[in-house]
Each structure stands twice: as C-alpha cells, then as structure tokens.
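**Student:** The sequence and its predicted three-dimensional model are supplied below.
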Amino acid sequence: MATTLHPMWPPASVEAVCKVLASTEWPGLTGKEIGELLTMLGIPDVSPTANKRDRLVAALITKQQANQAGNCIIRFITEAMAPGRYLQDPSRFEALRDGLSEALALMGLRVNDEGLLARAKAARTLDDLARLAGRLQTELKRRGVHTEIMKYCEEEVLRKSLFHAVFEATKGLAERIRQMAHSTLDGADLVDHCFSTRNPPPVIRINSFATETEISEHKGFANLLKGVFGTFRNPPAHTPRATAGWAISEPDALDLFSTLSFMHRRLDNATVTLSP
C-alpha cells in the first residue's frame, strides 16, 4: 500500500514545534532523546553540534525538503509524544502537549490523549491562537488560582500578555487591600498603614494576633506583600514593555500567581478593624 504524502509544513510552523519539543528547560526533550528519535525514524541528524532547537529544525526541514512531504514532522511529533514515554512523568506529557497546542493551532492540529495528531479548529489570527491554545489559562485553572486574581487580569491572561497580566494581578491585590481598609494609599505605604503593629490591633490582621508566633506571622505576611509589590508591580509600572527592561518568564509568572493566590486566601479570613 502506497504511503500517503502529507503537505509540507511552513518553516515557521516547524520552528514553533521544535521550540517546544527542544526547549532548554523542562519539559523539553534532551539532546540524547532527540538523537535517539531521529535515528529511530531514519531522519539524518544534519547539524548534530548545533543547539537542540536548531539541530531539530535542520533535521526536520532537510528531511521534509528531500521527501517533498511533511510526513517526517508528523512522525517525529507522534513518536515524541507517545504516552508510553511518560509513564513515570505524566505531567511532562501534559506540559509538552499544552506547549504544542499553540504551535499546532495555526495548522488546525492538536495532540490528542493518545499522543497522536488530530484535526482541530484552525486559528486564523493571533487572538484566535490565544483562545484556542489557552495554555496559560488552563495552567492557572489547574493550579486553582484565586478568583480575585482573574477578576483583574482575565483579558491579559487570555491574550497571554505576561507583562500586563503580572502587573494587573499585583495591582489587583493592592486594590483589594485598599478596599478592605478604606484607604487611598499604595505600595509600601499601604502595607505599613494596614498591617502596622505599632498601635494594636492592626487595621488588617490575618490571624488572632494574640501570641508571639501569630504576631511574627503577621509581620512576615506584611513583608511578603512589600516584596511582591517591590518586585512585580513597581518595575513594570515604570518600564515600557517594548524596552525589554523588565521581563518575566511563564514559569515565574505562574509561581507568582500561586503566591498571589496564597495572599488572597489569607485576606479571605482576615479581620478588619477600622478607626472610628
């Protein structure tokens, strides 16, 4: 039976797939894994000394050009995503599949539960791509991010604008504290006003504030708030995104959202004492 020849893939789509599969960070394939897969599939490793991404791009595009078909790319993705490879680390399979969802959306494809390429609704614009891939939003939901966070940055998360999502989420935390304390202050001044221990009880306290341990915890929470505002809100407030003077990776953004969720949960059960 003759092998069906699939259309050649645009170079940009090949590069997008390789950027995910050969990522230098987890969950990307190791150099050894890439080499073994290329050998298994009979794809010449034409640039074995290049970095992982360029090595894989060169191998797949060269083979595709030689065959005048995209079969080699489909086979590589399918073999790389075989569920049996991830029995000891299922989260790696899910992370790779989520990463590939964006790279494949413009091709009208997706990786299904069996690790096979399947048809999907094609994205035509960057907004379509964000909605169909939804990787950041999916991961935030999986982590159980606090609803107060999404209230302030849902649009930014949908568009995968990490710069603005982090900025708005952190601003949202400050706004919630202002509303609780009926204050117009901001940043460190807001924290000092709401959580100061100089004149007990503080305007906002996260526990009974009765023992040394509780007072220490309360002070630590106040310091954590100041650290978050100083690190994640103030720099982007003064740095245009286009200058690349301040940037954040997706893993760091996800960890920040988890930290913000912890803070919001503590505020959920906080006690507010307003001055007469």
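**Tutor:** Here it is on my side, so go on.
**Student:** contacts, neighbours, all on C-alpha from now
**Tutor:** Fine.
**Student:** Just the strands from the stretch 151-276 of the chain, written as ranges.
**Tutor:** 204-205, 271-272 (DSSP state E, counting those that start in this stretch).
**Student:** Now do the contacts for the residue lying closest to Glu154 once chain neighbours are set aside.
**Tutor:** Using C-alpha to C-alpha, 6 or more residues apart in numbering and skipping residues adjacent in sequence, the residue nearest Glu154 is Ala165, 7.8 Å away. Contact partners of Ala165, counting by C-alpha atoms under 8 Å, 6 or more residues apart in numbering, are Cys153, Glu154, Glu156, Val157.
**Student:** Please apply the same query to Glu94.
**Tutor:** Counted by C-alpha under 8 Å, 6+ apart, Glu94 has zero contacts.
**Student:** From Ala133, how far off is Ser101?
**Tutor:** 5 Å (C-alpha to C-alpha, to the nearest Å).
**Student:** Below is an additional structure, to be compared with the one above:
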Amino acid sequence: MPTHPSFSHGHLESLCQVVAATESGLKGTEIGVLLSSLRIDDPEAGITKWKRLFAALDSRQRQDRCGNKVIEFVLEAMRPVRFTSRPEVFEERRAALNHVLVFSGLELGADGQLRNRTAATTLTEAEERAGKLRSELLKRGVHPEVLEFCRAELLQNNHFHAVLEATKSVSDKLRVKTGLPGDAGELAELSLSLGKAGMPFLAFNTLQTDSERSEQKGLKNLMVGFFGTFRNTTAHAPKISWTMNEQDALDLLTMASFLHRRLDGAARTPRVL
C-alpha cells in the first residue's frame, strides 16, 4: 500500500465517531478484535467506543508517521462480507464515512475498497460528492434492493437513471418470485391478476374475503401504474426530454421500496400457465 499522509485530528475523530457510533457502529468487542488482528495497540479499553478507537489509531499513525493503519482499519471494518445479512447497515455506514473521507480525498466504494478523489473543501461539496439522494433515501429506510440496483446512479445524483433502475428492480423481483417471463406492466398484470379462476400467480394475502381480493387488485393496479408512469416513459424518452427532479425521484424510489416490501411478503400460488 502506498504511504498515505496522517489524518488530521478532526478527520480521524469524525471517522471514529462514524465507525464506533453508540447505536449503529461497531461493538466494543468488535473494535478489540479488529485492533488485535491489525496489531494495533488498544491502550484505553475502558473508555467510550469512539474515543477508544481514536486513541488507538491516533497513537499508531503518530508512531508510523502515516495514516496507513487507519486505512487498513477502515477497509477491514467495512469488508462487505461482514454485512451479508445487514446490507442496509453497510450502505448507511458507507455513506456516513464518505461524508468524512471526501475531505481527505478518498471515497469508499460499494466493493469496500478506497479510491482517490479530489478532496472536498466545503460541507456542501462533501454532501454532493457523498450522494445526497442516497442519504435521503437511507433516512426514509428505503428497501436495500432499491439501493442495490441504483448504487452508481445515486452516487452521481442521476435522478433519471436512478428511477429507471428502480423500476427494473421491481420487475426483476416479480420474475424471480413467479418464474414468469415478461417485463413491467405486462408482467405485473400476468403475475397479480386474479384471472377467471380467481387465483393470481402471486398473492399478497389469503384472498378469502372481498377486502383481501380488493387489496390484491389495488396493489396490482398500483404496480401497473408505477410501471406505466415511469418505466415506459423513461425507457423510451431521451434523458434530455424527461424532467426528473430530486423530489420526484425520492417519492418514486420510496414507492419502489413499498412495492419491494409487499412482494417480499407475497406467496407463489399453485396456478400454472
């Protein structure tokens, strides 16, 4: 690894506050294990988590006269394999770290690797670079699969393609859960309509009452409208002629999240083609 300059006191403190946040950060035992695995002394194991981590990393970078061990710790703590059952935690922590790392000319990618970037000098620039849209979606608790399909576009604040990829993610889940071909509104109609037998390929409930059957029809219509309003338009219109502002993108991506959550709970029925 090339030698990286030592992190300033403020930058290192902010990094430690993210990684070892009281509620959402690493546990004390996890910090101890990581420090030990990287052969970093853990001099103050009894104090607040982030202060303990700061003391250990600050001491080591002063000893090494570089920030390489700080980088090693961040990379080890943010290895994607550690978050296989909690992808939303990885994305939330990564976004928070990038708000800090951008001031040091670094960015943590979705693969858990650090890349060099032109260092930010203002809070506004850091917000834009870390991905304002992604941060807003994380605040809303958006479904992790929406974030997964939109990662590159969100980091660039590309509303047009973020919307397009979100709609694709809903189609993809319909295909996976039903095994049916098709796409967008046509696939939603095929998958969710009651049909002559009164049984869809994918059911949101037991379909035993009028209310449940109405819910099934309503969710089907919502999904068809979702595709018709955005997927079909954005798929065929050039970006320059399709207006998609930040608020519209946030609302649509939140709708995609709702549809994902309902599909997560839907069940495949015995119906066949």
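**Tutor:** Arrived safely. Since we're looking at a predicted model, the values are computed, not measured.
**Student:** Just give the TM-score of the two.
**Tutor:** TM-score for the superposed chains, counting by TM-score structural alignment, normalised by the length of structure 2: 0.52, backed by 155 aligned residues with a C-alpha RMSD of 2.5 Å.
**Student:** Need the counterpart of the residue nearest to Glu154 of structure 1 in structure 2.
**Tutor:** Correspondence of Ala165 of structure 1 to structure 2, assessed by TM-score structural alignment: Ala162.
**Student:** give me the stretch of structure 2 that the helix or strand hosting Val57 of structure 1 matches.
**Tutor:** Assessed by DSSP states H and E, Val57 of structure 1 sits inside helix 52-67. Alignment of helix 52-67 of structure 1 against structure 2: no match, by TM-score structural alignment.
**Student:** So which of the contacts of Ala165 of structure 1 wins on neighbours?
**Tutor:** Using other C-alpha atoms under 10 Å as the neighbour test, the contacts of Ala165 of structure 1 are led by Val157, with 24 neighbours.
**Student:** residue contacts, that residue?
**Tutor:** Leu136, Gln137, Ala165.
**Student:** Please report how far the aligned partner of the second one in structure 2 lies from Ser169 of structure 2.
**Tutor:** Spelled out, that is Gln137 of structure 1. Using TM-score structural alignment, the partner of Gln137 of structure 1 in structure 2 is Arg134. Distance, Arg134 of structure 2 to Ser169 of structure 2, using C-alpha to C-alpha: 16 Å.
**Student:** that older thread, does anything pack onto the helix or strand that the match of Gln137 of structure 1 is a member of? Which helices or strands?
**Tutor:** In this structure, Arg134 of structure 2 is located in helix 132-139 according to DSSP H and E. Judged by 3 or more C-alpha pairs under 8 Å, 6 or more residues apart in numbering; DSSP states H and E, the packing partners of helix 132-139 of structure 2 are helix 87-101, helix 144-155, helix 246-264.
**Student:** how about 10 Å then?
**Tutor:** Applying 3 or more C-alpha pairs under 10 Å, 6 or more residues apart in numbering; DSSP states H and E, we find helix 132-139 of structure 2 packed against helix 87-101, helix 123-130, helix 144-155, helix 246-264.
**Student:** Not counting residues beside it along the chain, what's closest to the alignment partner in structure 1 of Phe227 of structure 2?
**Tutor:** Alignment note (TM-score structural alignment): Phe227 of structure 2 maps to Phe229 of structure 1. In space, and not counting its chain neighbours, Phe229 of structure 1 is closest to Gly187: 6.2 Å by C-alpha to C-alpha, 6+ apart.
**Student:** residues touching that neighbour, list them.
**Tutor:** Lys171, Ala174, Leu225, Lys226, Gly227, Val228, Phe229, Gly230, Arg233, Asn234 (C-alpha atoms under 10 Å, 6 or more residues apart in numbering).
**Student:** Nearest to Gly32 of structure 2, out of the helices and strands packed on helix 132-139 of structure 2?
**Tutor:** helix 87-101 (19.0 Å; C-alpha to C-alpha).
**Student:** Would you mind pulling the contact partners of the next helix or strand after the closest one?
**Tutor:** Next along the chain after helix 87-101 of structure 2, taking DSSP H and E as the criterion, comes strand 106-108. Strand 106-108 of structure 2 is contacted by residues 74-75, 78, 94-95, 97-102, 113-120, 129-130 when judged by C-alpha under 10 Å, 6+ apart.
**Student:** ok now strand 106-108 of structure 2, how far from the chain's centre?
**Tutor:** 16 Å (C-alpha atoms, centre = their mean, to the nearest Å).
**Student:** cool, stretch 256-268 of structure 1 as well?
**Tutor:** Per C-alpha atoms, centre = their mean, the centroid offset for stretch 256-268 of structure 1 relative to its chain is 17 Å.
**Student:** Onto which residues of structure 2 does it map?
**Tutor:** Under the criterion TM-score structural alignment, stretch 256-268 of structure 1 matches residues 252-264.
**Student:** what's the answer for stretch 175-191 of structure 1, then?
**Tutor:** Aligning stretch 175-191 of structure 1 against structure 2 (TM-score structural alignment) gives residues 172-188.
**Student:** distance between the ends of the matching stretch?
**Tutor:** Span of stretch 172-188 of structure 2 from end to end, C-alpha to C-alpha: 11 Å.
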